[in-house]
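Colleague: Just the structure for this:
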Amino acid sequence: MISNPASKYIPFKAFERDFSERTWPGKKIEHPPIWMSTDLRDGNQSLIEPMSIERKLRFFKHLVKIGFKEIEVGFPSASQTDFDFVRLLIEENHIPDDVLIIVLTQSREDLINRTVEAAAGARQAMVHLYNACAPAFRKIVFNMNKDEVKNIATTGTALIKQAVSRHPETKWRYEYSPEVFSTTEPEFAVEVCNAVADVWQPSATDRIVFNLPATIEATTPNMYADQIEWFCNNVNNRDRVIVSVHPHNDRGTAVAAAELAVMAGADRIEGCLFGSGERTGNVCLVTLALNLYTQGIHPGLDFSDIDDVRRTAEYCNQLPVHPRHPYAGDLVFTAFSGSHQDAIKKGFAVQKADGVWEVPYLPIDPADLGRSYDAVIRVNSQSGKGGVSYLLENERGLNLPRRLQIEFSRAIQRVTDETGTEVNGNAVFDIFEKEYLKQTTPWKLLRHQITSKADGESGDQFSIRAELEVDGQVKTVEGSGEGAISAFINALNLPIRFMDYHEHAMGSGEKTSAVCYVELRLGESATGFGVGIHKDIVTASFIAVLSAVNRHLNQQEKEGAALREVA
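Modeller: You can find the predicted model right below:
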């Protein structure tokens, strides 16, 4: 860092004059915006390894399940994978009638024709054109004047209008982005958008989308809101326009910028689940939606199973969600401080099921997101000398995944609550062993045999024949799958939903063993872990699966017995 940053950086100024016409600070958000997910386009292009078609399809289906009605599905002219994915969505009928797919293009005739070709045949589709309009881009990137930049936008619009007219079977809509709106002169952004609208000719019943991206978050959120309000007040035929925002997070204030932009008149927000995107990412739609929810406004999106949403995004993006991410992180409902724990527990004690939510330190009821109150527990040094996870790792070589740390600490909590004492390392392992490693009934693995297909052969690659002890009876099962674990799960013929898997070596030399941690669901039960330890890593994974299954079944039996006793 230099000693005088003012010699290198100057404060951004959107207006040459003071903007004194603002009314947005007195506004309130009273209903949700139109949500547009760009996970499959903007989010995907930022990934170290872009999504395969399989991952994109899984993500698309999950976005539909959450409730998104507008989904940007790709950049078909830039990637054969994107083109093929859009065609797959259409030709295999994956798009619900009420979902609008969006495809992005630059302003070149060949790219536009390729883009329209990709989306043709969908019940409804939106073509999204963009070109950068900011002074730095005009001067440095394109060496163009304002009229030349505006011509790119209007020429592209005319080409799109011509291209979509050849496919009347699809209801076409149109979106235009004056890219880098955040550092473009507001007057010029309005000029370009008005020129685009003159070509497209929107109506009050078939509105054009003008998306105003904070491509570079250059200043404080209030100034972005000023820009949005000025645009809304000065664009022609406002009733024929949907004003959209696409905030990036360069300054770390994208959520605030989006919320203030909606207060300033924006109708629609583009973003990604958990803020995926180039550089520091796009605005996080999960955070925005649940911020509304905590204010008593249903966002129109369903995050009732936030863990499932997070795991889907992590699998498809191959990127982790931070444990402190708002609402969704592993640790957001975990209190370490003793004073926090005490306040939260007292809040739970007096909270009425049908009452206004008023639990200290928790802005939202974890149960509304499919999380457990039991996640609000001690998992560090205050719940055992040196911490539960620290003791297991340093004394036993067990490196528990974070969610398993939280789950296991419930068992520790039960013991400390019952005895009123702390637990040492040996006691912690004894509890862990009882909770996971000795879960061998009603299902126990006796032996198994695996066969795999040669490279190039089609179908499932692994087959298994396993001998199990089930409720004291020996039973032989068979199954196949893409991997050894999936083949084993299929052989069990139980309603298992595989959620997560971790493994590591324990010990060294001849004493080395494999440790496997498996997270799964059995039927409609909550997720739960199983743990397996064995010299052979595959066997350890099978033991872990049965450990999780047995824990689920035994818990169901306990709950059933308790209900029968009450009855």
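
Colleague: only C-alpha atoms for contact and neighbour calcs from this point on.
Modeller: OK.

Colleague: The residue lying closest to G425 once chain neighbours are set aside sits in which helix or strand?
Modeller: Distance criterion Cα to Cα, 6 or more residues apart in numbering; nearest residue to G425, sequence neighbours excluded, is L391 at 5.6 Å. Element membership of L391, judged by DSSP states H and E, is helix 388-396.

Colleague: Can you list the buried residues in that helix?
Modeller: 388-392 (16 or more other Cα atoms under 10 Å).

Colleague: Following element in sequence after it, please.
Modeller: Next along from helix 388-396, by DSSP H and E: helix 402-419.

Colleague: In terms of secondary structure, what does that next one contact?
Modeller: helix 388-396, helix 425-432 (3 or more Cα pairs under 8 Å, 6 or more residues apart in numbering; DSSP states H and E).

Colleague: circling back: if we only consider the buried residues of helix 388-396, which is nearest to A261?
Modeller: Using Cα to Cα, S389 comes nearest to A261 of the buried residues of helix 388-396, at 43.7 Å.

Colleague: and the next element down the chain from the helix or strand hosting R311?
Modeller: Element membership for R311, per DSSP H and E: helix 306-317. Downstream of helix 306-317, the next assigned helix or strand under DSSP H and E is helix 338-350.

Colleague: how about this one, so we can line them up?
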Amino acid sequence: MAAKQVFIFDTTLRDGEQVPGCKLNTPEKVELAVKLEELGVDIIEAGFPVSSPGDYHSVNQISRTIKNAVVCGLTRAVQKDIEVAAQALKYAKRPRIHTGIGTSDSHIKSKFNSNREDILQRAIQCVKWARNYTDDVEFYAEDAGRTDNEYLARVVEAVIKAGATTINIPDTTGYCLPHQYGEKIAFLRNNVSNIDKAIISCHCHNDLGLATANAIAGVLNGAQQIECTINGLGERAGNTSLEEVVMILNQHKHLGYYTQVNPKQLNPMSRMVSDVMRMPVQPNKAIVGANAFSHSSGIHQDGFLKDASTYEIIAPEEVGADSSKIVLTARSGRSALAFRLQKIGYSFTRNDVDALYESFLKMADSKKEVTEEDLHQLAAEYQPVLVEAV
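Modeller: The predicted structure follows:
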């Protein structure tokens, strides 16, 4: 059976920019958009045009610049929002308007002081407004993760009939467990009569650390698009991490899915986003963290040095990372010490390394990591002793 494409919808420039301190100016947004297109994402959500003159200008400039990817602008279910987004996207070769409204009872009652029937009509109306400007309309059912499935199916069927071509099912609060989110997607696939006329999209937040797992569960149950950000940036605890979902689908080819993203650009893209948005990547972040390919435990180091695949399921060069690192700590063993000494030019025998090891452990216990400079110091102190012993 032929592999199915999963479309990658990148919202780093919209949801990712909502992280406090990560505000971007127009040149920065355009620069990142160009790199996202080179990375191979299918859709770039460029911003929320009605939110500010600066965001409008950024979306407009990105629309003029991007050649192949779809350029998307976010709106509320408000006619003015949609008109402004359409104007901002006027020069896009492939424009998309992303519009929608909250569908959970929590949003309907507390946020809108409304009822299900009124929200259903507003959902239909916003899609019709958007279709006046483009054939590519994505509808989001905000807080779909906590929306009753029967009602959600009614809304989805109605907005597809009104002209929506992509249906976004956001787990806005990151509440769902993977099996619950997967079942929600499956329910829509099985209970919306016109679902074949639209692409289902996963937009998952990371409040409980489940965004990536939920997005993959969505795909396994019939979703064809994942909305994500570089480094998992986003509102509160963040969004689904682009690099994680791409590499999960890459590694598990037996699932039968692929993306157009070039994995070798993942680490350079991560570093660029981190630098431009002034947001460090946590060292233990999957795929792109500084420690993603570092080994410090003696057991791990010994296995890795014998065969890298014992502890690395991804080679660093696959994702554009630097080479794997053997980090020397008090947990490191003799094989790691010998390896690092050899890397800096010392040819010690096994007995030599045994003689050095006790001193190495004393040094390692006194600091977080033994550096290259420390190794030169150890070697210099013990080489005379080693020579005399010979």
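
Colleague: Which positions within the helix or strand where T539 of structure 1 lies qualify as buried?
Modeller: For T539 of structure 1, the host element (DSSP H and E) is helix 537-566. Under the neighbour-count criterion of 16+ other Cα under 10 Å, helix 537-566 of structure 1 has 537-553 buried.

Colleague: thinking again about what came up before, determine how far the helix holding L391 of structure 1 lies from the middle of the whole chain.
Modeller: 31 Å (Cα atoms, centre = their mean, to the nearest Å).

Colleague: just checking, what packs against that helix?
Modeller: Helix 388-396 of structure 1 packs on helix 402-419, helix 425-432, going by 3+ Cα pairs under 8 Å, 6+ apart.

Colleague: thought the residue nearest to G425 of structure 1 was touching V423?
Modeller: No. In this structure, L391 of structure 1 is not within contact of V423 by Cα atoms under 8 Å, at 10.4 Å.

Colleague: how about L129 of structure 1, what's its match in structure 2?
Modeller: In structure 2, L129 of structure 1 lines up with T99, judged by TM-score structural alignment.

Colleague: I believe that match is in a strand; please confirm or correct that.
Modeller: Yes. Assessed with DSSP: H, G, I helix; E, B strand; the rest coil, T99 of structure 2 lies in a strand.

Colleague: Do you have the helices of structure 2 handy? List them.
Modeller: In structure 2, the helices defined using DSSP state H lie at 26-39, 53-65, 79-88, 105-106, 116-131, 149-162, 178-191, 211-220, 242-251, 266-277, 298-306, 334-343, 350-365, 372-389.

Colleague: Please identify the deepest-packed of these.
Modeller: Stretch with highest mean neighbour count among these: helix 211-220 (a mean of 24; mean count of other Cα atoms under 10 Å).

Colleague: where's the residue nearest to G425 of structure 1 relative to D98 of structure 1, distance?
Modeller: 53 Å (Cα to Cα, to the nearest Å).

Colleague: Could you tell me how far the closest residue to A548 of structure 1 other than its chain neighbours is located from V286 of structure 1?
Modeller: Leaving out its chain neighbours, the residue that sits closest to A548 of structure 1 by Cα to Cα, 6+ apart is G530, at 3.7 Å. To V286 of structure 1, G530 of structure 1 is 29 Å away according to Cα to Cα.

Colleague: show me the contacts for E17 of structure 2.
Modeller: Counting by Cα atoms under 8 Å, 6 or more residues apart in numbering, E17 of structure 2 touches 23-24, 233-234, 277.

Colleague: Map it across to structure 1 for me.
Modeller: Per TM-score structural alignment, E17 of structure 2 is aligned with N44.

Colleague: With C176 of structure 2 instead?
Modeller: In structure 1, C176 of structure 2 lands on T219 (TM-score structural alignment).

Colleague: distance of the counterpart of F139 of structure 2 in structure 1 from Y501 of structure 1?
Modeller: Mapped onto structure 1 by TM-score structural alignment, F139 of structure 2 lines up with Y176. Noted for Y176 of structure 1: a distance of 43 Å to Y501 of structure 1, by Cα to Cα.

Colleague: Ok, R41 of structure 1 next?
Modeller: 28 Å.

Colleague: More neighbours: those two, which one.
Modeller: R41 (24 against 16; other Cα atoms under 10 Å).

Colleague: looking at structure 1, where would I find the counterpart of stretch 40-54 of structure 2?
Modeller: The aligned range for stretch 40-54 of structure 2 is 67-81, by TM-score structural alignment.

Colleague: First residue to last residue on stretch 200-218 of structure 2, what's the distance there?
Modeller: Stretch 200-218 of structure 2 end-to-end distance (Cα to Cα) = 9 Å.

Colleague: ok, now stretch 99-115 of structure 2?
Modeller: Stretch 99-115 of structure 2 end-to-end distance (Cα to Cα) = 19 Å.

Colleague: Also stretch 371-391 of structure 1?
Modeller: 26 Å.

Colleague: go on, stretch 321-328 of structure 2?
Modeller: 20 Å.

Colleague: Can you give the distance from that stretch to the centre of its chain?
Modeller: For stretch 321-328 of structure 2, the distance to the chain centre is 23 Å (Cα atoms, centre = their mean).

Colleague: Over to stretch 293-308 of structure 1?
Modeller: A distance of 13 Å separates the centroid of the chain from that of stretch 293-308 of structure 1, by Cα atoms, centre = their mean.

Colleague: Where in structure 2 does stretch 144-155 of structure 1 fall?
Modeller: Going by TM-score structural alignment: stretch 144-155 of structure 1 matches residues 114-125.

Colleague: and the matching stretch, how far out from the chain's middle?
Modeller: 32 Å.

Colleague: repeat for stretch 410-426 of structure 1
Modeller: With Cα atoms, centre = their mean, you get 35 Å for stretch 410-426 of structure 1.

Colleague: ok, now stretch 388-405 of structure 1?
Modeller: 27 Å.

Colleague: OK, contacts around the residue opposite I216 of structure 2 in structure 1 once aligned?
Modeller: Under the alignment (TM-score structural alignment), I216 of structure 2 pairs with E259 of structure 1. Contacts for E259 of structure 1 (Cα under 8 Å, 6+ apart) come out as 29, 288.

Colleague: please redo it, this time with the cut-off set to 10 Å
Modeller: 28-29, 33, 221-222, 225, 266, 269, 288, 291-292 (Cα atoms under 10 Å, 6 or more residues apart in numbering).
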